[in-house]
Every structure is written in structure tokens, then in C-alpha cells.
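> Sequence first, then the predicted structure, then my questions.
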Amino acid sequence: MSFWRAIGTGIKYIWKTINVIREIFLNLIFFVIILMLIGLLSDSSGTSSTPQNGVLVLDIEGIIVDVTTSDQELYNITKKLNNDKPDLTRENSLFELTQKIDQATNDPGIKGIILKLDNFAGADLPALQYLAKYLMAFKDAGKPIYAVGSSFDQKQYYLASIANEIYLINQGSVSLYGFATNNFYFKSLFDNLKINTHVFRVGTYKSAIEPFIRDDMSDAAKQNTTRWLTTMWGNYLHEIADYRGLETDDLVPAPKIMLSRLKSVSGSMSEYALDNGIVDKVLSSYQANTILDASFNYAPQLSIYNYQLFPNRMRSFNNQLTSSKVTKPLIAVVFVDGTISTGKSASNIAGSDTIANQLREIGNNNNVHAVVLRINSPGGGVYASEAIRSEIVSLRQKDIPVVVSMGGMAASGGYWIATQSDYIIANPNTITGSIGIFGVIPTFEKSLAHIGVYTDGVSTSPLADVNVAQDLPDEVNQLIQMNIENGYDNFVSLVAESRMMSYDSVDHIAQGQVWLGQEAKSIGLVDQLGDFDDAIVKAAELAGLSEYTIDWQKQESSLLVELFGGYSALLPKSALELIYQQLPASHQLQQHLAFWDNLTDPQNRYVYCLNCSDIK
């Protein structure tokens, strides 16, 4: 007995020693970070003194999203701690970028724009089109735009095609091959892990659940995806051809013709791009910089990140406006960005609690005369989606008009929310529809049995005996399927009522089918094709406003999340992580993981379009 007591005492002392060492180590790291932050904060205080004239450099780093959750000042500090290394995961606000370009258009201190897009990781096509609209206005104002890069992928080239001239660095390339969408499928993995996946769904085309029950895409899903993806590629191709003043067949010929032309220049991608009018010049970095400097009479170059919005514009990004500050009626902009889930909003998560609270506060603010609901979401839980929709009902009962602006995606639960609005505006390339519903419950009885673990007990009813360690009773399967069918009936009925269509007409275009915005307009799911600016104009019209201020409702993030999020950016990325980021369906895999992490619907009912995105 004394032996085991001695062993236990020894383990306790060892653990205490390890704990003390751990605490000392963490405290040292904490104090070092605090000292570094203090030093960097004092350095960053001079940012506003950066000259605000010269050539604006659109050196976008990372991705473009509707709304960011991170504090940009803190991000700048962590970037300095990381030796200013490019971060391809950085989030940039679409609307802040366009406001800066709009300001630069009328700013006599800004002589032109240089697009440096090597670190631009992309955006959805509607976001690119919206950004292009402001770049075209800048160009139409008589200010030149030049694009320079070591290579251009399709999303980078979309913006570059607007430029007066495109310079490609020696040995560079332009990748214009077409759109593709890929997904991971896990049926065999689940079979090997002996996970029993119980699926309940309504809708022939409700393919969101396919990755968990198949090893490939169904024919119905392929047919549906091919239709809208082909249309989107055609839209993209015609737009860049128009910007470049070329025929689509010359800009992106058939693969055999492309390979033949490439062979004629000995396989040189840069020479191929030059000979076919895709770029204007192939130069060394030194030559490109020399030409650009001379073109702007050696004016200083100013990064888009250092170009400050004027105070009157910055007010529109402040969601803390008080009655004493407001001189004009407000149009509030509320973001539904990411997977719709119960709880608070975060990066890629549209939290129903956060959004519902924002809508509720707006309804109690006499200064708000209209709302634009910006939706960029593949959907999520029925309960969370309905919580947001019900708040929109409350707003309209208070005679506050609600206009939906659809971004790159407003599908499934995103469309569920939109049904209660006064007016829906979508981009022609918005991915929407996916009116269907499913439920999924994984159980692990076979996995546990494989390692010798079993569960048993008694219950007063088969409906009471549900847990993930045993198979679902047949009665439970029937109950959930009927509940799913009821949810689908509710969804179709909501759409039919809001769109003034018959139930059968909606059911015909529902069944989980995905539609592009231009298709959705023709079948009655949206009211108008346009962009965010059109939604603001419509909201003002419905509210009878001639003058107004935009009140942007931002997603709040805690200081703890900011600090640890920023700290993670300092960590070097492993080779495996870098490879993972380049996988053709890496974003899909992240969505799958996020989906499983947000299986929070009380009735296990989901209106979600899991494979509607990640277009390459």
C-alpha cells in the first residue's frame, strides 16, 4: 500500500513541477507578446501620416468577403510580427475596397491604379463583378489602370482584364481554362470506420448530403451542376473578352487549338499569352517597374491598405451611430455571411443570435427607415434560419422595408431567410435556390462493437431510446422522416406565399435544384438582377428616402479570439498545410468539417447546399 502511495505522491510532484514550468513558460511568452504589441502599436500610430496621394496600388492579399470579423489594426500588428509575409487567408471587405476606389476616382491626389494581384487568392464572381464596376468607373473618369503580375489565375485575370495594359513578368503565365467544381466523398471512409450514417431528405436534387452517402456525384447532381456552371463560365468568358476587346474563341480557344498555338511558341506560356492578346507586354520586373514609374511621372505608390477613407465616408462604416450624430435617415445593412447556425456570428458562421439581435435593435431604432439584408450563405439549420426570418417579419410589421441583396450565394437556408423580404435582388451569377431539406444522424454502434464496446439498457418507449452508440429504432426513423417532409412542405409553402406562386409550381423548381441568379429571375425566385448598390437604391425607394446614411452592422469578435487568431497567423505553415490549401476541394472539406461542427438544429433539420461553391 505504501508503495502505491509513494508512486502516487511522486506522480503528483512531477505533475506540479510540469505545471509550474508550463505556467512560467506561458507567462514569459505573454509578456514578450505584450511588449511587442506595445512597440508595434506605437509604430502603427503613424499610419495616418502616410501620404495620401500618388498611384493607388491594389495589392489585395488574401480573399474578398462581404464582411470581415477581424480587426484590421490588430491584423497589421500580427503581420509585422510575421515579417510582413503574405497571408492568402486574409479577409478583405468588398465594400470597404469599393468605397476606397470610389473615393480615389474623385480624389485629385490619386493619378491612377496599379493592380498587383500575385497574392490575391480570389472571390466569388459576383464580388469580382462588383469590384470591376468601380474599377471601370475609375477608368472611365480618365485615370489609367495597369496590371502587372508574375502569373494570373482566372479570378486575378478577371480584374486585370479591365486594365488599360497588362504586363506579364518573364516566364509567367495566364491560366484561362474553364470553371470546375469538385467535392470530397466519404462513404467508403465511413464504411471503413463502421459509422452508420442515417440520412433523411426530400428533393431529387438535394445533393448536399451526397458526400456522406456516396463515393461520387449522382447523375441528377451532375446534370444540375453542369447546367449552372456552364452558364457561369459563359458569363465570365464574355465579360473578360469584352474588357479586352477580343472574341471569346481567340481569348480562350478550344483545348486542341490552344495546345497547337502553345506548341508554335515552343511551350512558352508567356509568349502564348502575348501572341493571343491575353496580355500586352512580357517584361522583366525591372522593366515593368520602370515603365510604370515613367507612366505616372515617378509619383509615389500608395497601397490600398494605407489609403484612408475620408471621415464622412468612414462614418458609414460605424455601426455605433447615436441619435446625436445622425443627421439623415439610416438604411441599415445586415450581413448573413457563412453557415447559418444558432449562437453568435464568427468567421464563416452566420449566428442566428447575433443577426436576430441586430434586426431587433434595428426595429427599435426610430432612425432606421429601411434594411438591406446582404446574404452570402449556403444555408444551415432550419431553426436558426427561421429565427432570422421571423425577425424580418417583425420589421415589416413595423413598416420597415427589407430588401435582400444576394451575393455569391444565397442558397437553401439563405433563400429561406429571403422569403419574408419585400424585394430580392440577385447577381446573374448568384448561386441560389436549393429549396430542399435533409437530416443526418451518425451512429457509432458498429465502430464501438469493433473495439469491444457495447451499450444496453431499458426505456419506456423506442422514441426515448436514442443515442449515437446504438442504431436508430425504426420508429425514430419514421418520426424524423415525417418531420423532414413537414419541413419541406413549410419551405415550399413559404416560397409559394412570398413569390405569389402555386405550391406545385414551387415544388417543380424546388426539390433541391440549384439555380443561377439569371435563371432564378426567369422562374420567379428573385425580383431583379443587379448588385448591392441597386439594393440600396430600392430600399431608399421603398422607404421614400431621397437622402440617407448607410449603417453597416458589423460582426463583433471578442478580443480573445482576435489575439489568438492573430497569434495563429504568426505560426509557420507546414508543407502539408500548404499542400492542403491548394487541393481542388479544400474549401469543400472545410465546409464539411464546419457542417459537422454545427449540427445544432434541435430537430436535426437542415436547409444547406454543401457543394454549391468552390469554383476553380
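Structure's in. What do you need?
> switch to C-alpha atoms for all contacts and neighbour counts from now on
Noted.
> who touches the nearest residue to Asp531 once chain neighbours are set aside in this structure?
Closest residue to Asp531 apart from its sequence neighbours, by Cα to Cα, 6 or more residues apart in numbering: Asn427 at 5.8 Å. Residues in contact with Asn427 (Cα atoms under 8 Å, 6 or more residues apart in numbering) are Pro126, Met406, Gly407, Gly408, Gly517, Gln518, Leu529, Gly530, Asp531.
> How about the contacts made by the first one?
Listed by Cα under 8 Å, 6+ apart, the contact partners of Pro126 are Gly407, Gly408, Asn427, Pro428, Asn429, Thr430.
> What's the local residue count around the fifth one?
The tally of other residues near Asn429 (other Cα atoms under 10 Å) stands at 29.
> helix/strand/coil for it?
coil (DSSP: H, G, I helix; E, B strand; the rest coil).
> repeat for Leu56
Strictly by three-state DSSP, Leu56 counts as strand.
> how about the helices in the stretch 301-450 of the chain?
Applying DSSP state H, counting those that start in this stretch to the stretch 301-450 of the chain gives helices spanning 311-314, 352-363, 382-397, 413-418, 445-450.
> next up, a second structure to put side by side with the first:
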Amino acid sequence: MKRFIVGALAVIGALSLLSVAGLILLLMVAAASKPSVPGTLVLELELDQPLLEQVPDDSLAGAFGPKRATVRDVVEALEKGAQDPRVKSLLVHIDQPGGIAVAQELRDAVKAFRASGKKAVAFTDTFGEGGSATGAYYLATAFDEIYLQPSGDVTLTGVSVETPFARDAFAKLGVQPRIGQRYEYKNAVNTYTEQGYTASHREATEKFLGSLFGQVVRGIAEGRKLSEDEVKGLIDRAPLLGQAALEAKLVDGLLYRDEVLAKVKEEAGKSAQLLFLDKYLDRSGGPSEAGETVALVYGVGGIVRGKSESNPLGGDASFGAESVALALRKASEDKDVKAILFRVDSPGGSYVASDTVRREVQRAREKGKPVIVSMATYAASGGYFVSMGADKIVAQPGTLTGSIGVYGGKMVTADFWAKLGINFETLSIGKDATLYSTDSDFTPEQQAKNDASLDRVYTDFTQKAAEGRHLPLEKLQAVARGRVWTGEDAKELGLVDELGGFPKALELVREAAKLPKDAKVHLQVFPRKKQPAEVIADILGGGEGDNSEDERGAQAAALSPLIPALAQTRQMYQLGARLGLWGPPHGTLQAPLPETRW
């Protein structure tokens, strides 16, 4: 019997080895037979969900399954396609472009593609169904032609902000906000402390919206060869049915998808084939690795102390100061790196964490590595703090930036728990052991300590901002006070240097690194992207580096057989999320930046 068991195990082992060998052989064959790029092609892009800035390294969303396109992917693919004689045109199905800064980045990329002499066509079944599609249409106006399904509409209704105010609700619940702010424009806390817009909150929001609206109107007018007054009139008439939109010159034709595809392919040539933009980038070799190395460091999400983390299944990420600071350190120490491009997309977060990253930007510059910041959708509060010490700052006209200010305090919940019949009793040693306890209000002395803390942070923020931006402190303080600005306004105020996206930032990189204007550069992401096995090892508690300066985890090749199972698990998680079976915990209190509806 024992011999039989040993023999059976041997057979199983042999079969396992053969299976592994067969799998390796199949992978080699697949790699060797990688599809090529057609001789004549039309680049195709489906904007059915907002583009990401970055796919987190520790996310299974980045390791398995269909790859989510990033803003940089699209920009680089269009740059490559513009110079590729095989690429005849571009076709984009526009549904959800994301925020205004992303739309502006894409508009710039499409315009550059068209400048090479190639045609760009936008198509959608409808611009908005039951909601505004001003953003989608604004993006579409950067294309040569816009086609709309005959049954579609153009819901070009403008821009708006809806801000919730819950002071009375908190009062009914027995919750007392005790949150200080510096200063009157630091309005995130108003959700808790007010029941409507204060004068300063309204002033700042209306100014912000006015700037965005002006950008949208000018862009549409330029793209559709209309006057700004005509565009404003059409916005007031919207939503417009398909035929009315055609007569108003907002679209170039009412066609179904199959008709648009046939038209585009016929114009490109009989042998033309459609190829998704990400497939083209992959098959054509991706971004060129020739030229001088420029480090690309991402700072995406809410800023927290410690390491960047993400929901490994969903992909939502935090901006961990320790991780981003390490990436900046590694880039500054790499002798091949000529400069650092720091891409920031953050509404802020921890003051201490923000200062950790700001310090590494400063140290990189002291080591002779220029740092250029490229702001995406948000670079506000802590997002501005990490940016302000760079050599130059580039923002899109619609980037939400500034918010140089601070808030902090606590929510007193004693009355709320009492209404539920729950009593908390606290034992403490130390005069202010309960300083930030939510079960007791601030004493006058504790309130003074909280105020002093806010004053210290605000003073530090404004002084470092003035130093980093080379502005007199009085001038900086006049545009601070917690106020948010569009990138367009921020440039006029000296808070940013230039308007644009990746291409403009790379112009400044070449200038700062003393490279020729037409010098080729290779963008190298720091830290390197993790392999799937490393992602799994981190999730399971492995992957620890040798020391705190090592961003590379231990290789976890033994976990590779688990990859298919983890991919299936990810698919099940996403299905459950769509069905509402799980999600973020209820009752989380947040005061996010107001979402612009457009």
C-alpha cells in the first residue's frame, strides 16, 4: 500500500511538472505570436468610464483582468499615433470623460493629434440621458467631427455645484460640531456647521464656477466656430433634440454607430482596421525608452501618513506619504534620472504627511534634480502643500487648486448616545487626556489649544508657500485663507506657473534639466510596478523589503498558481459591489470637495 501511495504521488508530481512545462511553452508561443499592428488602422477609444491617473501597484485591478486606461496612456498613444504613418484617424465614443481637468488634458492631446494632419471623430448615442453632459460635449468639440445617434440629445446645460449642509440634522441627532477653520474660505467644514452658504463660501464657489463656465464656453465656441454668445444661448435652450442640435451646428450628423464606423473606415482606406488605443500602445512597443530618463512619481488620493494603500480588489487608493516620499528619494538618488515629474491629483489630507512629501521635493532639488509638478483634477490643501516647493507647477485651467488653509476639531456625540440610551463613562489621568474625546465638549482652555494648533499650521503653510512660490508673504496670504481657485485663476495669482498637462510639464522638465527643446525623454515610473505575485504576497502579509529604503518586496513566485483564482475572486467582488452586497462602511463622516456637475 505504501509503495502504491508513493507511486501515485510520483505520477501526480510528474503530471504537475508536465503541466507547468506545457503552460510555459504556451506562454512562449503566445508571446512569439503576439498580434501585430495593422498596416492601415483607425485608433479607437471607448470613454465609457472616467480615466484613471494611476492604477495602484497593490491593486489586483492593475494586476489581472482588463487593463484600465490611464490619462498618460491616452496622451502617449495619441502622441505615438500622430507620428505613425499606419494610423490614419481617431474614433472616440464619448460617454464619461471625467472631471474638467481630465477633459482638458484629452482635448489638448486630440488637438495635437489633429495638428499632425490626421482626422479625429467623436461619436455618442446621446449627450446625456436624465443628466447634464456638458463635460462630454465640451470634450467632443476638440474633434474634427461630432456624430450623434438620431434618437439622442445634447444636454448642454452648464455647470453647477450642489453642497449639502447638515447643521440642523446634527442638532436633531444630538451631535455638536466643534471644528475650527483657517480662515473664512476653508469651507469643507460648513457641511457640518452651517445650513446654507456663508457669504465667503458663496463668493468663492461662484467665482470658481464662473471660471469653469467661461472655459467651457470658450472651448465650445472655438471648436464649433460659434460666438460665445451663441454658445451661451444654446446652453440656455438645452437640452436639444438631435435635429435641433444639428441645425444649431452642435453636431455634424445624426448617424448610428454602424454608420459612423463605415464612414470612418471608408475615409481611412478599404483595408483600414479598427484598433483600440491601449492595444495599439501595447503592440507598437509602448512609449519609447530612448532618450534621457525622467522619473514620473504619482501622488494620487487623500494624503495619509504611512504607506499608500488601496482596496486591492476595487483599486481605490490613498496617497501614502511614506510611499511617495520613498519614490521621490529613489528618483533623486538615481544617477540616470535627469529630473522628476511629480503628477499630483489630491484634495488634501494630513498636514504632517503633506510636509513629509514636501521635504522630499526640497531634498531632491538640493541634490540637483529639478522637480516639475503636473496638477490633475485636484491639487488642493495638502495637494498644494506637496506641490508648492517644486521648480515649476503646471495645472490645467480647470484644476481645483489652492485651498491654503486648515481645519480641525471634533464632533461631540454625548447627546446622541444618550438618546439611544447609551452612556459612556470615562476615566482618565492627565489634565487634557480627553482633549479629543467625542464624549465631551472642549473646555475654554482646550478650545484655545485647538485654535493654537490651527494657527501654527496655517502660519507654517503660508510661510512655506510664500517661500516656495517666491511671493511676498502678504501677497500669498491675500490669496490663501482656505480659498480654492481654478488653475486659470491660480496662474494669474502666481500660485502656478503654466497651464497645460503632460506635454507642457515635459517642456518645463527639458528646460529645467538643460536639455534641448526637442530632446527625447523616457518617463520611468518610480517606484517600479509590482508583479502580480508580489501583489498577492503583500495582501497575504509578505513582500517585506530588506529595509525602510527598499521599495522592492521579496519575490513571491511560489504564489503564481494562485493568480487565476485571485482573478476570479476579483470578478466576484466587482459583481457583488454592483449588486450592493458590500461597500464602504455606513456612517462614515466626510467633507469632500464639492463635486462639480457638468
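Structure received. Everything numeric in this text was worked out from a predicted model, so none of it was measured.
> just to revisit the earlier point, and the residue nearest to Asp531 of the first structure, what's its match in the second structure?
Structural alignment (TM-score structural alignment) places Asn427 of the first structure against Gln396 in the second structure.
> got it, and Ser502 of the first structure?
Aligned partner of Ser502 of the first structure by TM-score structural alignment: Pro472.
> wait, isn't its match in contact with Ala466?
Yes. Using Cα atoms under 8 Å, Pro472 of the second structure is in contact with Ala466, at 6.2 Å.
> Which of the two has more residues huddled nearby?
Ala466 (20 against 12).
> What's the local residue count around Val67 of the first structure?
Using other Cα under 10 Å, Val67 of the first structure is surrounded by 24 other residues.
> Show me what it lines up with in the second structure.
Per TM-score structural alignment, Val67 of the first structure is aligned with Gln54.
> In contact with its match: list those residues for me.
Each residue near Gln54 of the second structure by Cα under 8 Å, 6+ apart is listed here: Thr70, Tyr298, Val300.
> Out of these, which comes closest to Leu575 of the second structure?
Taking Cα to Cα as the measure, Leu575 of the second structure sits nearest to Thr70 out of the contacts of Gln54 of the second structure, at 22.5 Å.
> And that closest one, how close does it get to Thr157 of the second structure?
28 Å (Cα to Cα, to the nearest Å).
> what do you get for Ile94 of the second structure?
Ile94 of the second structure is 17 Å from Thr157 of the second structure, by Cα to Cα.
> Name all residues that make contact with the residue most central in space within the first structure.
In the first structure, the residue lying closest to the centroid (Cα atoms, centre = their mean) is Val65, at 5.3 Å. Shown in contact with Val65 of the first structure (Cα under 8 Å, 6+ apart): Glu91, Asn92, Ser93, Leu94, Ala123, Ala127.
> Across to the second structure, which of these hold up?
Compared against the second structure with both residues aligned by TM-score structural alignment, their matches' Cα atoms under 8 Å, these retain Glu91, Asn92, Ser93, Leu94.
> Redo the residues you listed as CSV? Include neighbour count, secondary structure and distance to Ile388 of the first structure.
Output for those, formatted as CSV (neighbours: other Cα atoms under 10 Å; DSSP: H, G, I helix; E, B strand; the rest coil; distance: Cα to Cα, whole Å):
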residue, neighbour count, secondary structure, distance to Ile388 of the first structure
Glu91, 21, strand, 25
Asn92, 22, strand, 25
Ser93, 14, strand, 23
Leu94, 19, helix, 23
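> Throw these into CSV and include distance to Ala569 of the first structure, thanks.
Output for these, formatted as CSV (distance: Cα to Cα, whole Å):
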residue, distance to Ala569 of the first structure
Glu91, 13
Asn92, 16
Ser93, 19
Leu94, 22
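> Nearest to Ser558 of the first structure among those?
For those, the nearest to Ser558 of the first structure is Glu91 (16.9 Å; Cα to Cα).
> Tell me the one of the contacts of Gln54 of the second structure nearest Tyr197 of the second structure?
Closest to Tyr197 of the second structure, out of all of these and judged by Cα to Cα, is Val300, at 29.3 Å.
> Tell me which residue of the first structure lines up with that closest one.
Aligned partner of Val300 of the second structure by TM-score structural alignment: Asp337.
> List the contacts of its match.
Counting by Cα under 8 Å, 6+ apart, Asp337 of the first structure makes contact with Asp66, Val67, Asn348, Ile349, Ala350, Arg374, Ile375, Asn376, Ser377.
> Just among those, which is most surrounded?
Greatest neighbour count in the contacts of Asp337 of the first structure, by other Cα under 10 Å, goes to Ser377: 30 neighbours.
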